[in-house]
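Undergrad: All I have is the shape, not the residue letters:
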């Protein structure tokens, strides 16, 4: 078996294949189907959606604010809840991701290295405390996914103190055995530009601020733990041509399935894009010089002259990759680009919100109504 580190090295060394710009790709039509959610029915009403998974019979909706997973039939009928708020076995505190390990559904948490595995038929649950044994590391390692063979992928907790992950420009993504024994390094995820330190105009030290535009690599996983997709999306600097982003897919055994560079049309950041965000940070109690602080914020934000090319990525149930391109179109819709399991660009479509679960027959997306109430909507794909 090749190591995952070797697989990633092969991906970096292999000659990438360039793909067409989205305008040269066939446009798909989506036909609206089942809609799940309600304004006033507590059984069907949803709060913020943290993830969606669909199998042949059911739809699983992660509800972080309610610390549970809501289960519906594919026809939209409520079936049951999995989990409840708490710190005991089978309970959840801050769930922020889920996937499959065999027939069991796993749920991870945002501030604790816990994972809970649910038997979706009976509701029975097992909770484990994940611990990565990384020699010489002072970080707490947080699980990202469970691979199909039972190993774990993890990254360091985003600590902001001295030597913390936020102080670095990249994060190590590692693979461990279930007992935490380190097996390999899968990738190094760039977080360049995600966090900045602003000192001008504050009476007490520096403060950390996040940028609304970042070149941070996107890394995501197949729902069943069978593959990893990495999107290197460094924004265009106005010099190199053509403007491209890069997509790499690595399988469970560390082999590079494909590496593709895809052309896109860069979109320049308007001069007033950050005005509202800067104005919203001017009322802090420790700001002694508002003008200097606003100037420091604008300098940090203004490092990006162009928007990042990709804002979201989903791996489909069938090995496909679904990429949300930057920028909205008329009516608030966003353009999506679809790669098949070999990396060929095969389709594009438009939707106003995020695709959370998909294959080449359908997509399940999150949409918001006029009151910002979320709904899960299923669309059939017409090709």
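TA: Great, that's in hand. All figures in this text were calculated on a predicted structure; none of them were measured in a lab. Residues are numbered from 1 along each chain as shown.
Undergrad: Please make it C-alpha for all contacts and neighbour counts, starting now.
TA: Will do.
Undergrad: Tell me where the stretch 201-350 of the chain has helices.
TA: For the stretch 201-350 of the chain, helices defined by DSSP state H, counting those that start in this stretch occupy the ranges 275-279, 290-301.
Undergrad: Out of those helices, indicate the one that is most buried.
TA: With neighbours taken as mean count of other Cα atoms under 10 Å, the helices of the stretch 201-350 of the chain reach their highest mean count in helix 290-301, at a mean of 17.
Undergrad: got a list of contacts for that one?
TA: 196, 198-202, 211-213, 274, 278-279, 282, 287 (Cα atoms under 8 Å, 6 or more residues apart in numbering).
Undergrad: Taking the residues you listed, please make a ChimeraX selection of just the buried ones.
TA: Selection of the buried residues among the contacts of helix 290-301 in ChimeraX, burial being defined by 16 or more other Cα atoms under 10 Å:
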select :196,198,199,200,201,202,211,213,274,278,287
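Undergrad: Can I get the contacts of helix 290-301 in a markdown table including distance to residue 167?
TA: Below are those laid out as a markdown table (distance: Cα to Cα, whole Å):
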| residue | distance to residue 167 |
| --- | --- |
| 196 | 9 |
| 198 | 14 |
| 199 | 15 |
| 200 | 19 |
| 201 | 22 |
| 202 | 20 |
| 211 | 15 |
| 212 | 18 |
| 213 | 18 |
| 274 | 24 |
| 278 | 23 |
| 279 | 26 |
| 282 | 25 |
| 287 | 23 |
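Undergrad: try it against this one:
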């Protein structure tokens, strides 16, 4: 059913309203050299997909290789092998596709194969080498995943620049890693580029992210001392921001979240993916909580800080980020209406305690690279946004954390409603056949 709906959408490239009996209603239009694909309603999946847990690694108490201190990054091998970077050790734990522990790569240190302060960058090259970004040693460390040995170091990462932004591997095995374009500028003016690294470790060039010209609402705190200056800069909670990501096929993706629109800057012809959705309102209680948390964070830099930026908006931004699945699909992260409840960890005797009665609900919207809207996946509360999930085909690998903060890496299967219906129909048919055979006997 999903294949038929997608094919019908592809056939409607000439523009105008198009609908399939069970698929999305789509409007296609061309604006200059940009094809606009706007989903008015519906989806290929026909509803929200479920996440079904298949495999998990990580425990509160048990074998030491199953206990994680601080997961910074995950990577997945071609056969589903799971690589987990634990920055607290630091080292990479390797598990097979069924969750069985295999080996550990690296250890703390500065020598070959050793790690100092690895951050959120880890990627597997097509020949099986594993690249780990290690700003503490100002390099990328390459491992042979079979032997566990460090096989190369590429001195391309500026010392001390740690980031949660993942490494991006293109189809030709070029790696892209974030770098500061001009390190001597004030933090409020920092520009992050992407350094391209060839499969042999040589630096190709540095790409600048697309300049949207958008200046997102921000708040800022500064503190001057004899040892230097400190600055904290954050966007205003729930406000729109400009986002960019690099597609493995070799082009940028950009969007400003004041509208549900993401543009693929493909060579020759751009594609703008849009959805018609109602904005999500921010209730007064959720707004007050967000302001209290932001104020607390700013006062850790400047104890006398008072709100100095634009107010928190009445509606949430249409999306909070986007990424590219390993098969090229576009995945847009959205924040839904907050849910109010109790905060069992709130301690009013703590000087800077903030009662967190509101929790966010997050979801992922999936699109094909032709703009076809596949559908939405609701994320369980325990799924963490950092490090970002790895998505490939019908599977998603994500880091989770329970109420005690115990981290796990879980492989989920994405199950659309159509798959549930097919399974139910098959089960009913099997039961019917069994009943017929019993009657015949």
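TA: Everything's here; your move. As the structure is a prediction and not an experimental result, all values here were calculated from the model.
Undergrad: Superposed, what's their TM-score?
TA: Once superposed, the chains reach a TM-score of 0.74 (TM-score structural alignment, normalised by the length of the first structure), with 346 aligned residues with a Cα RMSD of 4.1 Å.
Undergrad: Looking at the helices of the stretch 201-350 of the first structure, which is nearest to residue 14 of the first structure?
TA: Minimum separation from residue 14 of the first structure across these (Cα to Cα) falls at helix 290-301, 34.2 Å.
Undergrad: can you pull out the strands in the stretch 201-350 of the first structure?
TA: Listed in chain order, the strands of the stretch 201-350 of the first structure (DSSP state E, counting those that start in this stretch) span 207-210, 218-221, 227-232, 244-251, 256-263, 310-315, 321-328, 334-339, 345-351.
Undergrad: Reformat the ones you listed as a markdown table; add distance to residue 376 of the first structure and mean neighbour count.
TA: Below are these laid out as a markdown table (distance: least, Cα to Cα, whole Å; neighbours: other Cα atoms under 10 Å):
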| stretch | distance to residue 376 of the first structure | mean neighbour count |
| --- | --- | --- |
| strand 207-210 | 29 | 13 |
| strand 218-221 | 21 | 21 |
| strand 227-232 | 24 | 22 |
| strand 244-251 | 27 | 22 |
| strand 256-263 | 30 | 21 |
| strand 310-315 | 16 | 22 |
| strand 321-328 | 17 | 21 |
| strand 334-339 | 17 | 21 |
| strand 345-351 | 13 | 20 |
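Undergrad: closest to residue 56 of the first structure out of those strands?
TA: strand 310-315 (17.1 Å).
Undergrad: What angle do strand 321-328 and the closest one make with each other?
TA: 160 degrees (axes from the mean of the first three to the mean of the last three Cα atoms, to 10 degrees).
Undergrad: helices and strands around strand 310-315 of the first structure, which ones?
TA: Judged by 3 or more Cα pairs under 8 Å, 6 or more residues apart in numbering; DSSP states H and E, strand 310-315 of the first structure is in contact with strand 218-221, strand 321-328, strand 355-358.
Undergrad: With the second structure overlaid, report how far the longest one is off on average.
TA: Looking back up the chat, that one is strand 321-328 of the first structure. Once fitted to the second structure, strand 321-328 of the first structure is off its aligned match by 2.4 Å on average (mean Cα distance after the TM-score superposition for the first structure).
Undergrad: what's that strand in contact with?
TA: Contacts of strand 321-328 of the first structure (Cα under 8 Å, 6+ apart): 229, 267, 307-316, 334-341, 343, 352, 354-355.
Undergrad: Now do the end-to-end distance for stretch 391-398 of the second structure.
TA: 9 Å (Cα to Cα, to the nearest Å).
Undergrad: nearest to residue 130 of the first structure, of the helices and strands packed on strand 310-315 of the first structure?
TA: Using Cα to Cα, the nearest of those to residue 130 of the first structure is strand 218-221, at 18.5 Å.
Undergrad: Point to the residue nearest the middle of the second structure.
TA: In the second structure, the residue lying closest to the centroid (Cα atoms, centre = their mean) is residue 388, at 3.5 Å.
Undergrad: Give me the number of neighbouring residues for the closest residue to that one other than its chain neighbours.
TA: In space, and not counting its chain neighbours, residue 388 of the second structure is closest to residue 398: 7.0 Å by Cα to Cα, 6 or more residues apart in numbering. Look at residue 398 of the second structure: counted by other Cα atoms under 10 Å, it has 23 neighbours.
Undergrad: ditto for the one 4 residues further on
TA: Other residues near residue 402 of the second structure number 12, with proximity taken as other Cα under 10 Å.
Undergrad: aligned partner of it in the first structure?
TA: Alignment note (TM-score structural alignment): residue 402 of the second structure maps to residue 369 of the first structure.
Undergrad: Grab the nearest non-local neighbour of that match.
TA: Going by Cα to Cα, 6+ apart, residue 369 of the first structure has residue 375 as its nearest residue, at 7.7 Å.
Undergrad: hang on, isn't the one you found packed against residue 368?
TA: Yes. Under the criterion of Cα atoms under 8 Å, residue 375 of the first structure makes contact with residue 368 at 6.1 Å.
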